[in-house]
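**Q** Following is a predicted model, sequence given first.
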Amino acid sequence: MTAESFAPSYTATNKASSCLYSSSIDPLEQTKKQLQKMSSASEFDQDEEILYKKLIMKPASALKEELKSLRLQTKGRKPDLARRLVEYYMENNQIDDDEEEEEVMDMQVVTPEWNEGDDENIQPLRKFAKLPISKTAGYALAKANFLTPTPIQESALPLLSKDKESLILHAETGSGKTLTYLLPITERLWREDESEDIEGGYALILTPTRELAAQVAGIASVLAPPGSVRLVSNPTNLVRDNYEDRERSEGDFGGRFDNVVGGRKGTKIIVGSAKSIMLSLFGSSKLIPPTSKPEAKKFMADVSYLVLDEVDRLLNIKTGRGKTSKYYKKHDKPAAILTSTIAKFTLGQAQIVAASATVGRPLRRELARVLGLAPDECPRVVRATGSVEGTSTRPITTPGSLTHYAVPCDGSTSGSLLTTAAFVAKALPKIDGRGRKILFVVTKACGIQLKDAIGALKHFNVKPEPKALLDVLEADGTDRLMENHRRVTGAAGLGERSANVAFDEKDGYLLVTGEDTVRGIHLDQLDTVVVVGRPTTPDEYIHIAGRAGRAGAAGSVVNIIQYEKANALASWEGQLGISFIPMDESEIGSIQ
């Protein structure tokens, strides 16, 4: 959303003309001042945009309270609420001078050393979250229009960068957690590249799926020095400096190790699924570890920064009490084994960063156990407001810009459930004359195979043609996984539109995936999520629904649910802080 899309209710010209008739102010002097303001109209628009971006990151409830205190209309979606506040504050000139000065200071720019193909009209940021950043990061953020930090970035970046503190990042989906944990790593590498002082150490980023790993690696490759990022999608030797043995999945973005642990050049950021990394270092009963034992030990001892993205999926979290618990302490997940080993080999000196939209006490207890710490010594939780665990009672939920619908149906068989889901997907209306961008999520509880879901959608001639998300991401094979992810998501690492978008903008897209693979995946301008069946837990619903409504964008979540499970879904309303709007199949055309 840009400043042009919400013009103020009056213009600088109107202000100038009205001031000519003021009896208490010299008309000539006042006209001169107004003309000066008119000459810097672009700066005025920038103030609007900065204020809007800051407001849109607040919870919808906070925006409504602010509007209520100003006696303004509180109805509407989150973007409308933020726009209403922008108009009010700009019209009444109620921007705090100190805050405005601080924003302008953060937006100061420098002339970069332009590379071939760079857009000379884009000026890189010099600071982000009040921290100096490299020209590469400044240019990437400016190009992606990430001009101001989100609340979680503003809260956590100083702690991660200056204090090098281990943290748990707890913020809603689409709030910028990935950029929050990546910037301190990539900026450290740039400092090493420009200085004789070597801080050394590797950054290891673990994700639950290789698709999410490809997404994270794509963002890291935009921010980091060339050749310093390596995507590991299959077990491979992590430290051997041999291009012939280098895994095919690295493609054009893969780096290499220089065999000098802690050196400035070569691969320093390793991103992969926890399973692939563990098999690379430890092997299994059927696989000899590609990385020799001495090399593996040295590698883990030199990990200085460990990230657990979607940490609640990476660790075994106790979800019940006594005999009903689904927690099996005997069988640690790969991420738990890697984390405990790295903590042991680094003597607890590695900086640990865990991130998720769903963080609770069971997770903190499990993370503390894995790190070999007492429960009260677990890394503290930082939320978007800067609060830590124990000082805030507001739970993280789905983005406030989402609207949630429930379509009860006869789901006595998988066929009847799929039939209803297909008709709902087919009946969804276009948005502003273009096809919808839909993510069709099949939950585990409904027991439907993805191929059957795609077959049913094709049988009922649902358009655009349904495709499996993972098939699209890996269309050319795993050796170009990172490039494919950028192409499919329409994002070259940081959210800016790619020149090679995989889908026709007019037709939209319909991608089908399962509950297990949806975590963390970003799809460009996704506006609708269709959920077939009830997700496993309310936390899982947060992650599924949160694929849409990212960064304040409007979106819809349509739940196709069996009659007998409709009440169970509705029981989550209080816990999630949302309302499910009941809807009949015949009413689908009214969904915005």
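**A** Noted; the coordinates are in hand.
**Q** hey, let's count contacts and neighbours off CA atoms from now on
**A** Noted.
**Q** Phe503 touches Tyr509, doesn't it?
**A** Yes - here Phe503 lies in contact with Tyr509, judged by CA atoms under 8 Å, at a distance of 6.5 Å.
**Q** More neighbours: which of these two?
**A** Using other CA atoms under 10 Å as the criterion, Phe503 and Tyr509 rank with Tyr509 on top: 21 against 16.
**Q** Put this next to the first one:
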Amino acid sequence: MNAKPPDPGLSRTGRPQRATAPQGEPSAFQTVVPGLPPAGSFDALGLPPELMRTMIGLGVKEPFPIQAATLPNALAGRDVLGRARTGSGKTLAFGLALLVRTAGLRAESKRPLALVLVPTRELAQQVGEALAPYAQVLDVRLATVVGGLSINRQSALLRAGTDVVIATPGRLADLVSRRDCHLDRVRITVLDEADQMCDLGFLPQVSEILDGVRPDGQRLLFSATLDRDVDQLVRRYLHDPVLASVDRGADSVTTMEHHVLNIHAADKYAVATEIAARDGRVLMFLDTRAGVDQFTRHLRASGVQAAALHSGKSQPQRSHTLARFKDGEVTVLVATNVAARGIHIDALDLVVNVDPPADAKDYLHRGGRTARAGESGNVVTLVTPDQRRDVNRMMSDAGIRPAVTQVRSGEEKLTAITGAKRPPAGARSSGGNAPFRGLGTRPGRPAKESRKTAEARRTAEARAAARVRKGR
């Protein structure tokens, strides 16, 4: 890859000086830029007056730490590597710089000037919504291109001319292969949540996209964690990046309270149902799409306003469900890990892992849906006896020391921790775990049928068939 020319005035050699990275950082993340102090306010950044007026009108007055640490360098055109906990304001950290540096330019048909890559459809739409008012006042044209929506409509937007494209890697790769989008004019590229893109297997597509943009362009990489394949991206595509790490590893969840509730397997869904019936919204994670759908049906039958969110839903369905949850029309969102990133819900104070996550990273990102922007929140994980060892290891890897409590459904201490209560009176429900009989400890996984039960079922079926034949 061709190196970008050095920015003047940084040192006598024209390059930023090197500093020792914080202990535990990969070696690629060692570059810092001296002489550029973090901004104490947006006023100090020299942003356009019309942009400042819009920010004030939207209540954006003081920068979050990640914004203060990265905006001066991003506005100056430097490559930036930013790490901060989820919900800390990364979108404006890269978005304001991208829009200001694109304002006044005009993209040709099919040739955008700036690109934001994100791992999920929800995050793409959230980024687009967050940047839209600022793009409008700066007369910058935005387009969001994601799977699950009409590719022909997205192609039409690109043909009409789009300055900034916000995209998921798969859909953008499809548009490029169709020659509906050309990346050779992209001068600013943002990778948001790069670690998740790598975890989801998008590294080859991301690399191919980065190979197609201008080699001398600016690169901004933001993520809650920076590890493994992200290091490969940094080494290959970022030139002397400015590292801004406002919190590290386990520090990403310091504003949360963490609870492990040890429960009996037979009591799991009764406990989960009572938590779902609490006053106020709650986001509940299960492992499988089948489990999400089944538990959602059970909650609705119990009188709880619940909705399901997973990758098996169409994008319009997912968007509608999120809108209802944000508006309070739905109080319980039951989801797979598709909701673990890219979803911002104001004043969401409880996340429940009905099924414990597979690893520490998933735990941190699920929990990151609460305690956003400095607010407090609670993360509760339901743990059956056979899961305790794995959960203990996961918590240790995440740097979390949770409060551990043995609970049963209906107990006061369950209510004290989560606000749990009985489902609405008179609702159609069998109580306890009745809707989940025949399932393993995780919904959607059938237990094996015993030989005696199978023989009885076959006998009953044969007798029923004989009665039908006799009545003909």
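**A** Yep, it's here. Given the structure is predicted, the values throughout are model-derived calculations rather than measurements.
**Q** Fetch the TM-score of the aligned pair.
**A** Once superposed, chain against chain, the TM-score is 0.69 (TM-score structural alignment, normalised by the length of the second structure); 371 aligned residues with a CA RMSD of 3.4 Å.
**Q** Spell out the residue ranges of the helices in the stretch 251-400 of the first structure.
**A** Along the stretch 251-400 of the first structure, the stretches classed as helices by DSSP state H, counting those that start in this stretch are 274-282, 293-301, 311-314, 334-345, 361-371.
**Q** Can you check which part of the second structure the shortest one sits on?
**A** Against the second structure, the aligned range for helix 311-314 of the first structure is residues 194-197 (TM-score structural alignment).
**Q** Check the mean deviation of that stretch from the first structure.
**A** Superposed on the first structure, stretch 194-197 of the second structure shows a mean distance to its aligned partners of 0.9 Å (mean CA distance after the TM-score superposition for the first structure).
**Q** how far is that stretch from where the chain is centred?
**A** 10 Å (CA atoms, centre = their mean, to the nearest Å).
**Q** got JSON lines for the helices of the stretch 251-400 of the first structure, with mean neighbour count too?
**A** Putting the helices of the stretch 251-400 of the first structure into JSON lines (neighbours: other CA atoms under 10 Å) gives the following:
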{"stretch": "helix 274-282", "mean neighbour count": "23"}
{"stretch": "helix 293-301", "mean neighbour count": "16"}
{"stretch": "helix 311-314", "mean neighbour count": "23"}
{"stretch": "helix 334-345", "mean neighbour count": "20"}
{"stretch": "helix 361-371", "mean neighbour count": "19"}
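**Q** Show me the one of those that comes nearest Glu65 of the first structure.
**A** Closest to Glu65 of the first structure of those is helix 361-371 (CA to CA; 29.6 Å).
**Q** Packing partners of the closest one?
**A** The contact analysis (3 or more CA pairs under 8 Å, 6 or more residues apart in numbering; DSSP states H and E) places helix 361-371 of the first structure against helix 334-345.
**Q** Packing partners of the helix it packs on?
**A** Packing partners of helix 334-345 of the first structure (3+ CA pairs under 8 Å, 6+ apart): helix 274-282, helix 293-301, strand 303-309, helix 311-314, helix 361-371.
**Q** Under the alignment, what does Ala566 of the first structure map to in the second structure?
**A** So, by TM-score structural alignment, Ala566 of the first structure is matched to Arg388.
**Q** For that match, what is the enclosing helix or strand?
**A** Here Arg388 of the second structure, judged by DSSP states H and E, is contained in helix 388-398.
**Q** same deal with Val530 of the first structure?
**A** strand 528-532.
**Q** Show me what that strand is packed against.
**A** Strand 528-532 of the first structure sits against helix 414-427, strand 437-442, strand 555-562, with contacts defined as 3+ CA pairs under 8 Å, 6+ apart.
**Q** so can I have CSV of the ones you listed showing distance to Glu187 of the first structure and mean neighbour count?
**A** Shown next, in CSV, are those (distance: least, CA to CA, whole Å; neighbours: other CA atoms under 10 Å):
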stretch, distance to Glu187 of the first structure, mean neighbour count
helix 414-427, 44, 20
strand 437-442, 34, 26
strand 555-562, 34, 25
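**Q** Among those, which comes closest to Lys297 of the first structure?
**A** Nearest of those (CA to CA): strand 437-442, 40.2 Å.
**Q** which residues of the second structure does that closest one align to?
**A** Using TM-score structural alignment, strand 437-442 of the first structure corresponds to residues 281-286 of the second structure.
**Q** Longest helix in the second structure, please.
**A** Assignment by DSSP state H gives helix 451-471 as the longest helix of the second structure.
**Q** swap in the first structure?
**A** The residue-count maximum for a helix in the first structure (DSSP H) belongs to helix 177-194.
**Q** Give me the contacts around the first helix or strand past it going along the chain.
**A** Moving toward the C-terminus from helix 177-194 of the first structure, the next helix or strand (DSSP H and E) is strand 202-207. Under the contact criterion CA atoms under 8 Å, 6 or more residues apart in numbering, strand 202-207 of the first structure has outside partners 185, 213, 262, 268-274, 277, 302-310, 314, 335.
**Q** middle-most residue in the first structure, spatially?
**A** Among the residues of the first structure, the one closest to the centroid is Gly174, at 3.9 Å (CA atoms, centre = their mean).
**Q** Aligned against the second structure, show me the partner of that residue.
**A** Gly174 of the first structure maps onto Gly87 in the second structure, by TM-score structural alignment.
**Q** what's the nearest residue to that match if we skip its chain neighbours?
**A** Nearest residue to Gly87 of the second structure, sequence neighbours excluded (CA to CA, 6 or more residues apart in numbering): Arg372, at 4.7 Å.
**Q** okay, now that neighbour: neighbour count?
**A** Number of residues near Arg372 of the second structure (other CA under 10 Å) recorded here: 24.
**Q** same thing with Ala266 of the second structure?
**A** Neighbour tally, Ala266 of the second structure, other CA under 10 Å: 16.
**Q** Quickly note the distance from it to Arg408 of the second structure.
**A** Look at Ala266 of the second structure and Arg408 of the second structure: by CA to CA, to the nearest Å, they are 10 Å apart.
**Q** now do Val234 of the second structure
**A** Val234 of the second structure is 48 Å from Arg408 of the second structure, where distance means CA to CA.
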